[in-house]
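**Student:** Mind folding the following:
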Amino acid sequence: MCAVMGRFRKVRMRMWLLKFAIRKMRMCNKGIMHPYNAFYTPNGTYNISLFHTYDYARHFVSACTRILGLEGTHEGVEDQGKLTRVAAFPIGIDYERFIRALELPQVQNHMKELRQRFAGRKVMLGVDRLDMIKGIPQKILAFEKFLEENPHWRDRVVLLQIAVPTRTDVPEYQKLTSQVHEIVGRINGKFGTLTAVPIHHLDRSLDFHALCALYAITDVALVTSLRDGMNLVSYEFVSCQASNKGVLILSEFAGAAQSLGAGAILVNPWNVTEVAASISYALDMPDDEREKRHQHNFKHVTTHTSQEWAATFVSELNDTIVEAQLRTRQVPPLLPTEVAIDRYMKSSNRLLILGFNSTLTEPVDALGRNGQLKEMELKLHPDIKAPLKKLCDDPKTTIVVLSGSGRIVLDDNFGEYNMWLAAEHGMFLRHTKGEWMTTMPENLCMDWVDSVKHVFEYFTERTPRSHFELRETSLVWNYKYADVEFGRLQARDMLQHLWTGPISNASVDVVRGGRSVEVRAVGVTKGAAIDRILGEIVHHKGMNSPIDCVLCIGHFLAKDEDVYTFFEPELPCESPPPARAMVANHIKTSVPNTLASQSGPRASRLKKQRSLSTLEKKETNPGSAIALQPALQDRMPLHEGASVLDLKGDNYFSCAVGRKRSNARYLLGSADTVVSLLKELGH
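**Tutor:** Now for the predicted structure:
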């Protein structure tokens, strides 16, 4: 652990490790830790939060979603583009230390003395801190129940309970101590004799050697935690049972139950009758079953050691460092308009990628009279039509509107322009003079749609002025027109319903916008589709020269900002890219068919594979994971767009519209600023 924390200090990461149990957090409960304290540091959010069990990790994500209103994902918790990874890392022990200890003379002497002391009796053992969550009273009451129902065992079994005192100055713990002593005294008085008692209770800790001896001669170990972390007592017991093959009775509420459950007898410590029956079963268990159970647990303990845990821990920290750098979204500067216009004018083949919502649309945030909604449909900015038409008619310029909206919406707004339309994050593509094609993978699974739709319908009915849109590759619930605070509260509850219900095992991404929640199939992002879009544009247009200037402008969700970094990795080194461009070099392998400049071995290889003059369509299976309209039955053939780019660092401008933090190089304030820029480019 010291080595791990030394590594932690070296990399200066913000990390939070939970050693003990974290219950389902409620803001109003006194004494329960608020998730804010576990998620935020004075300098921001943690990079990683680690838990010993999956249940605690899940409860933490649930609390962050419901109480803090953050976005929970299968990786962790997101806040303003920053991801705090949440993971379960069950700790192990140094089992070899216990095995070596059993060979020591002092331990052998202890074992000999204990066997003589309890000769003719089965030994049951409990080792716990004297704490409310350890379930010591429940354990002793279950043992009493067992003795009542099995009289023949009363003089043949003994329970050794080691209760290590803790927080002895706290009244609640003093009361617990008195309660345990009272129960033990009553049971010993009821079932004991002048020469023997059924329970030996010690209010003190034992030294390591004495504890190893106790573990070794024990026939049944009893762990009845009401709520616990890992509880490594069970691991220590298994390590010392190579010759005895003792049985482990383990509370289902202990973290170790998720690791040793298959070889142990799992019990609910609140059910005294069940625990008593399990004690009887363990004492009468056949030797072959004891052997199988022990071998299963011993294999796990010797495989998942503390050394292995530390190595995995450090590896996870290293991975998180890289991922944190990749995900870091900084505050870019404002777009240097004059520079962008100058580069644009000097280029011979330009590509403009434009978003739609909040990029080319007029503002529709306000409510009309009497609280009536204004027109919900997205409408183009009134001043954009003239400059947009002029740019579309320029033979040196190719314009692509890349949007999450559906095909009908884009058709209605851009049907009159000479441009390309990429609907639903690029999953559907067409030129305004052609038919729609699909870029969707053929194995795209959409089985989750109906169950998610039911959840969206439920929250739409209960959130005034909210609505949801059923698209062909996603569903979007929008509360833009609802009361802000109530909408956020409902969104939190919706995320909780989604992650614990219909999409718990589905291959989907949940993307939370400013006032929306979108569920889409995994891999449906603008950046994932852009290469095939470029390839189809080149094939259709028959370009004779590569694209040498790209402007990518949009109000994209964080999930879709991969479209900005898509153009970064292969920029030549003559012009140093910004810091985020260097980070993007780490993710080349995650972006299919990344870009190529016309210099270097990679570009030469791409040119040999596919040149501008030899692009050919490939026949593909027309099958699809979802039903498409007749015009889409022919799936779009694969055309690689990487080899058509000749970008230099100063000829690429990515601009986030109306964002504070972004992976884009630059910022633009609003749709009005975009309109002004397009007007100047059109001149």
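**Student:** rest of the way, CA atoms for contacts and neighbours
**Tutor:** Fine.
**Student:** For Leu159, which residues are in contact?
**Tutor:** Contacts for Leu159 (CA atoms under 8 Å, 6 or more residues apart in numbering) come out as 123-126, 198-200.
**Student:** could I get the residues you listed as JSON lines with neighbour count?
**Tutor:** Formatted as JSON lines, these follow (neighbours: other CA atoms under 10 Å):
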{"residue": "Val123", "neighbour count": "24"}
{"residue": "Met124", "neighbour count": "25"}
{"residue": "Leu125", "neighbour count": "23"}
{"residue": "Gly126", "neighbour count": "23"}
{"residue": "Pro198", "neighbour count": "25"}
{"residue": "Ile199", "neighbour count": "22"}
{"residue": "His200", "neighbour count": "14"}
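**Student:** which two in those are spaced the farthest apart?
**Tutor:** Gly126 and Pro198 (13.4 Å; CA to CA).
**Student:** quick one, what contacts the closest residue to Thr45 other than its chain neighbours?
**Tutor:** Nearest non-adjacent residue to Thr45, counting by CA to CA, 6 or more residues apart in numbering: Phe39, 5.8 Å away. Counting by CA under 8 Å, 6+ apart, Phe39 touches 45-46, 49, 64, 84.
**Student:** give me that answer again for 10 Å
**Tutor:** Listed by CA atoms under 10 Å, 6 or more residues apart in numbering, the contact partners of Phe39 are 15-16, 45-49, 60-61, 64, 68, 77, 79, 84.
**Student:** Another for comparison:
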Amino acid sequence: MSISSQEICILRKDKNLALLQTNGMPGNKYNCSPGTPRTRLERLLRERELRKFNKSLNEGETESSTNDPSSPDAETSTWFNDEESLETVSAGRVSLDGSKQRLLVVANRLPVSAVRRGEDSWQLEMSVGGLVTALLGVKEFETRWIGWAGVNVPDEIGQKALTKALAEKRCIPVFLDEEIVHQYYNGYCNNILWPLFHYLGLPQEDRLATTRSFQSQLDAYKKANQMFADVVNEHYEEGDVVWCHDYHLMFLPKCLKERNNKMKVGWFLHTPFPSSEIHRTLPSRSELLRSVLAADLVGFHTYDYARHFVSACTRILGLEGTPEGVEDQGKLTRVAAFPIGIDSDRFIRALELPQVQDHMKELKERFAGRKVMLGVDRLDMIKGIPQKILAFEKFLEENPNWRDKVVLLQIAVPTRTDVPEYQKLTSQVHEIVGRINGRFGTLTAVPIHHLDRSLDFPALCALYAVTDVALVTSSRDGMNLVSYEFVACQASKKGVLILSEFAGAAQSLGAGAILVNPWNITEVASSIGYALNMPADEREKRHHHNFMHVTTHTSQEWAATFVSELNDTIVEAQLRLRQIPPILPIEVAVDRYSKSNNRLLILGLNATLTEPVDTLGRKANQIKELELKLHPDLQEPLKKLCDDPKTTIVVLSGSDRSVLDDNFGDYNLWLAAENGMFLRVTGGEWMTTMPENLNMDWVDSVKVHTLVRLSLV
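**Tutor:** You can find the predicted model right below:
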């Protein structure tokens, strides 16, 4: 049976052949013959389509079918040549004995809440969050969680009992004492890194206190990261993938690699990564960057965050940024964007539940005749709740005809209630809400309904479903999945999403949402009016775009793609190392040298014939680069080599001709300056290696344009 160019693979199920068509699918110009997709993106897109197709084929079947050799995952091996196939098997998801590859997920908190009921008794309850949902949906791996349980357990009996109880949930605890938690979590993580990564400056009166305690908090941060590493090392088995999460564990990749350089380590940041100009203000800026770079793969929600990270490594560490990531002395750390999603099916299915339907009916009756606007946020500095409410006030002020036709429901979940700044924010929001309700409300209705608590899942889904306009006005947000949840629940209503351009979700849902600058209250108020009056056909188009994205870019897809990329990154690193010429054996080199009659030695200058100059980090060292001197210990050996009639010496350097003249004018050798642009034998004149008739008029033009651009900057 022949296979056309529009068919990429044959999948077997129940002894029937099913062809997976690729019309309209990226990369469909490749057929099923052995060969490798020419780009990483093409291969990842193919794997995504195959996973979806396999899921639909195996609906209702047992999980064991994933190891069937006729499954799409097995079929993907035909896309690699023999050499790559062997490497992929060794780094892939299924071992030779058919068992799944283990995935060790390391996060600050375990996905469980633990309550002590007795000396050796614990009650556990699983949390439901984006990361938990994402990894529960990934069936290709055997997942283990490593993290802090959120409770202080000082006694050995309690620790053993909790460890045993967590093992049933596939969780492994890291036990942190109260002092470490205070300094590491409340101190360095929440008071230093979190504000910095969200572009929030510390209050002026706190800066001196923060500076004084900074070193002790950093020490606790390092100690906590090492404690996480110790637990990982204790449970690690060869071939495991270790996935580190968030700003709490930026030192962890380095700790792990120092113990086992062959360990597969990925690190993902769930917050924004700030501009290099912001990150460089952090006293431990270089240490953190180098520790993260120890990972094989570094992931962010958006391309902007990834670009900021690469820029920080380039500007602060002096390393080379490439389209693939960051390179340091031949070692490449891949840096890429992996936008997280949600379990959209969970929200869509929930809308059919009787409990949710009852909530929807109640809400529709309660707000009959009025458009419903919704905000769901943590009561946090970065969520822009005051700006949102003030923009709504401005809208009511400018549109009196809407005052009794629209209502804003604001859910503000309290967080960090013991911190003065958060207490102040709570009071500020309450004051604004009270003033607006007093100004525009009546005895029977108010324009703003504000709740200082969370809602259960059915109530939240019902609220999303009856909403006409969702308002997300974060001043900074890593992603903001409230926008995704709203879209998932809007199949019937097709409401409008107003989304802050400073939320990571703006790069995914921006085409279907109305993007706003939350600091521009006038713009947000105008967008509210536009959303409320938007024609049905435009609402349909906008919703369709976002709904397609939310339902295809799920949390499960995000997790599977990241881990697949990490495995592939390891393989590519191995292949890259094979291409590097091996180190020349000294004994062989000396033997060949002594037996030869015509020898050519090409020597570099900096760090070869001079003392190594570290130009990274400290600007003072840049002055040394201008003062390159031949190492005193090498002067006599070099003179002997130059005087040997059987040996020709060439010194090749990127430095200026004058540097080579000053150092080697008295030696009998060849000099190549400015990376070979100029060449001479000592005692002769400099000559250029460029063609004689080459037109160089363009150089002056470039210089002029460069000077103009620099003056404009």
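**Student:** With both chains overlaid, what TM-score comes out?
**Tutor:** Scored against TM-score structural alignment, normalised by the length of the first structure, the superposed chains reach a TM-score of 0.54; 440 aligned residues with a CA RMSD of 4.9 Å.
**Student:** Let's have the contacts of Phe39 of the first structure in TSV, adding distance to Val339 of the first structure.
**Tutor:** TSV is the format used below for the contacts of Phe39 of the first structure (distance: CA to CA, whole Å):
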residue	distance to Val339 of the first structure
Met15	42
Trp16	45
Thr45	36
Tyr46	38
Asn47	37
Ile48	40
Ser49	43
Phe60	47
Val61	45
Cys64	43
Leu68	42
Val77	38
Asp79	33
Thr84	37
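**Student:** one step back: distance to Glu308 of the first structure for the contacts of Leu159 of the first structure - can I get that in CSV?
**Tutor:** Shown next, in CSV, are the contacts of Leu159 of the first structure (distance: CA to CA, whole Å):
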residue, distance to Glu308 of the first structure
Val123, 32
Met124, 31
Leu125, 28
Gly126, 27
Pro198, 40
Ile199, 38
His200, 37
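**Student:** List the members of the contacts of Phe39 of the first structure that persist in the second structure.
**Tutor:** Counting by both residues aligned by TM-score structural alignment, their matches' CA atoms under 10 Å, the members of the contacts of Phe39 of the first structure that carry over to the second structure are 45, 60-61, 64, 68.
**Student:** how about the helices in the stretch 251-400 of the first structure?
**Tutor:** Ranges of helices within the stretch 251-400 of the first structure are 257-260, 272-283, 287-303, 306-327, 337-346, 385-392, based on DSSP state H, counting those that start in this stretch.
**Student:** Nearest to Ala3 of the first structure, out of the ones you listed?
**Tutor:** Per CA to CA, nearest to Ala3 of the first structure of the helices of the stretch 251-400 of the first structure: helix 306-327, 8.0 Å.
**Student:** tell me what that closest one is packed against?
**Tutor:** helix 2-11, strand 48-51, strand 82-88, helix 579-584 (3 or more CA pairs under 10 Å, 6 or more residues apart in numbering; DSSP states H and E).
**Student:** Report the buried residues of the last one.
**Tutor:** Within helix 579-584 of the first structure, the residues that qualify as buried are 580-581, 583-584, counting by 16 or more other CA atoms under 10 Å.
**Student:** and which of the residues you listed is nearest to Ala324 of the first structure?
**Tutor:** Val583 (10.1 Å).
**Student:** What's the closest one aligned with over in the second structure?
**Tutor:** When the second structure is aligned by TM-score structural alignment, Val583 of the first structure is left unaligned.
**Student:** Val583 of the first structure: what's its closest spatial neighbour, skipping adjacent residues?
**Tutor:** Per CA to CA, 6+ apart, closest to Val583 of the first structure is Leu326, 5.7 Å.
**Student:** Surely that neighbour touches Met582?
**Tutor:** Yes. Using CA atoms under 10 Å, Leu326 of the first structure is in contact with Met582, at 9.4 Å.
**Student:** Now name the helix or strand holding Trp145 of the second structure.
**Tutor:** strand 141-148 (DSSP states H and E).
**Student:** Counting by contacts, list what that strand packs against.
**Tutor:** strand 101-109, helix 130-136, helix 156-167, strand 171-173, helix 207-235, strand 241-245.
**Student:** right, and the ones you listed - which one's nearest Glu258 of the second structure?
**Tutor:** helix 207-235 (10.2 Å).
**Student:** between that closest one and strand 241-245, what angle do the directions make?
**Tutor:** Helix 207-235 of the second structure and strand 241-245 meet at an angle of 160 degrees, taking axes from the mean of the first three to the mean of the last three CA atoms, to 10 degrees as the criterion.
**Student:** Relative to Ser500 of the second structure, how far out is the counterpart of Val158 of the first structure in the second structure?
**Tutor:** When the second structure is aligned by TM-score structural alignment, Val158 of the first structure is paired with Val407. Counting by CA to CA, to the nearest Å, the gap from Val407 of the second structure to Ser500 of the second structure is 20 Å.
**Student:** swap in Arg334 of the second structure?
**Tutor:** 29 Å.
**Student:** Who has more neighbours out of the two?
**Tutor:** Ser500 (28 against 23; other CA atoms under 10 Å).
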